[in-house]
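Peer 1: This is the structure alone, sequence omitted:
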């Protein structure tokens, strides 16, 4: 039997109190916003406390809130966050936990890879794509981009065409990096119309 999300939200508020900045319920899913200072403590309790038993971390990702709120939604006061999705097999329940990094220039959040080993590669991915550092991570290095890659491609201020491109050079017999050579161009679709008012078919 699945745990009632309303009951889960209420129990989280009762148990953690000021250790949570917010608990919300939307589309049948509970989201808890945890302060950076109590992130590790709350995560350990969510795994180990018999009341919660979130045995599995099924996803962890970075979020860049720069420019967020253009659609009228509330804008967070911090730019980078880490969002973790937890699963309790014991109680058949899910929980989303969000923690914000304090420093926009060098965002850092404690690693939970020692709590849930599945977080290891997810944290490496968030580091690679968003530049979020995970203190205490055993092997924090790029996982998707090349070792010499400059920047973090999922940040909203990263240019769409990137900074450099790579290609194989026949003369040098190796891969070389060079400035991006894409020329901006406008692509206008060509529409063929039938003079009798049809669409040409």
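Peer 2: Ah, there it is. Computed from a predicted structure; not experimentally measured.
Peer 1: Please count neighbours and contacts with C-alpha atoms only from this point.
Peer 2: Fine.
Peer 1: Next, count neighbours for the closest residue to residue 122 other than its chain neighbours.
Peer 2: Nearest non-adjacent residue to residue 122, counting by C-alpha to C-alpha, 6 or more residues apart in numbering: residue 60, 5.5 Å away. Look at residue 60: counted by other C-alpha atoms under 10 Å, it has 21 neighbours.
Peer 1: do the same with the one 4 residues further on
Peer 2: Here the neighbour count serves as a burial measure; for residue 64 (other C-alpha under 10 Å) it reads 18.
Peer 1: Wait, it touches residue 130, no?
Peer 2: Yes: between residue 64 and residue 130 there is a contact under C-alpha atoms under 8 Å: 7.4 Å.
Peer 1: hang on, the earlier thing: assign the residue nearest to residue 122 to helix, strand or coil.
Peer 2: Here residue 60 takes the strand state, with states given by DSSP: H, G, I helix; E, B strand; the rest coil.
Peer 1: Please tell me how far it sits from residue 176.
Peer 2: 33 Å (C-alpha to C-alpha, to the nearest Å).
Peer 1: all strands for the chain, in order.
Peer 2: Secondary structure of the chain by DSSP state E: the strands cover 22-26, 29-34, 56-64, 80-88, 93-100, 108-110, 133-135, 164-169, 174-179.
Peer 1: okay, pairing it with this:
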């Protein structure tokens, strides 16, 4: 392992040379991001893992992203994406990889579970919470919600109250699902206008 990490600017130049036109790189706040389209994602990830000067042996995080509200501020583009953080222990360097899913109705990217075993549960979580499908994942199923759960709760259009509520029914001796009974509400901060509030006179 090297004692000092390579400078972000040098790593950017190095990865740009290795990846060529398969990806673009950007540098902000001393952190390097590789932007790749879905068609090149799997190939780029394999290169980042094995190529000399890259050697990112560990996938330390993978998460889904819903960019739907970006459209409210005039930014157009695909709604769903995946962000991955890779670590090279041997070269003491890190990189962030971002890929966008080209189809909003069926967000799909390749799985990298066979490259890094740690991607397994992360990809299942992104599938469960965002509905992103990881093509080639051997066991893609829900991991945090119930098997019969409807929808994907981290999508920005998912209602805060959910679609159903569950309770234990003593008569039937099982858990039952019913339509949500609470009304949606807007939470307004409580304002206290008492003159002596907090012991101030």
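Peer 2: Looks like it arrived, so ask away. It should be emphasised that the depicted structure is a prediction, and the values quoted were computed from it without experimental measurement.
Peer 1: Go ahead and confirm residue 104 of structure 2 touches residue 77.
Peer 2: No: contact between residue 104 of structure 2 and residue 77 fails when scored by C-alpha under 8 Å: they sit 9.7 Å apart.
Peer 1: returning to that earlier point: common neighbours of residue 64 and residue 130 of structure 1, please.
Peer 2: Counting by C-alpha atoms under 8 Å, 6 or more residues apart in numbering, the shared contacts of residue 64 of structure 1 and residue 130 are 154-155.
Peer 1: circling back: format the strands of structure 1 as TSV; extra columns: distance to residue 158 of structure 1.
Peer 2: Below are the strands of structure 1 laid out as TSV (distance: least, C-alpha to C-alpha, whole Å):
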stretch	distance to residue 158 of structure 1
strand 22-26	30
strand 29-34	27
strand 56-64	11
strand 80-88	14
strand 93-100	20
strand 108-110	19
strand 133-135	18
strand 164-169	12
strand 174-179	15
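Peer 1: how about those strands, which one is nearest residue 5 of structure 1?
Peer 2: Residue 5 of structure 1 sits nearest to strand 29-34 of all these, at 6.3 Å, using C-alpha to C-alpha.
Peer 1: Check how far the closest one sits from its aligned residues in structure 2, on average.
Peer 2: Between strand 29-34 of structure 1 and the aligned residues of structure 2, the post-superposition mean distance stands at 0.6 Å (mean C-alpha distance after the TM-score superposition for structure 1).
Peer 1: okay, that strand sits on what stretch of structure 2?
Peer 2: Strand 29-34 of structure 1 corresponds to residues 31-36 in structure 2, going by TM-score structural alignment.
Peer 1: residues of that stretch that come out buried?
Peer 2: For stretch 31-36 of structure 2, a neighbour-count test (16 or more other C-alpha atoms under 10 Å) marks 32-36 as buried.
Peer 1: can you put those in CSV and add distance to residue 73 of structure 2?
Peer 2: What follows is those, written out as CSV (distance: C-alpha to C-alpha, whole Å):
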residue, distance to residue 73 of structure 2
32, 25
33, 23
34, 24
35, 21
36, 23
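Peer 1: Counterpart of the residue nearest to residue 122 of structure 1 over in structure 2?
Peer 2: So, by TM-score structural alignment, residue 60 of structure 1 is matched to residue 62.
Peer 1: Wait, that match touches residue 121, no?
Peer 2: No: Residue 62 of structure 2 lies out of contact with residue 121 (C-alpha under 8 Å); the separation is 9.2 Å.
Peer 1: which ones are touching the closest residue to residue 182 of structure 2 other than its chain neighbours?
Peer 2: Spatial nearest neighbour of residue 182 of structure 2, chain neighbours left out: residue 161 (7.7 Å); criterion: C-alpha to C-alpha, 6+ apart. If a contact means C-alpha under 8 Å, 6+ apart, then residue 161 of structure 2 has 180, 182, 184 as its contacts.
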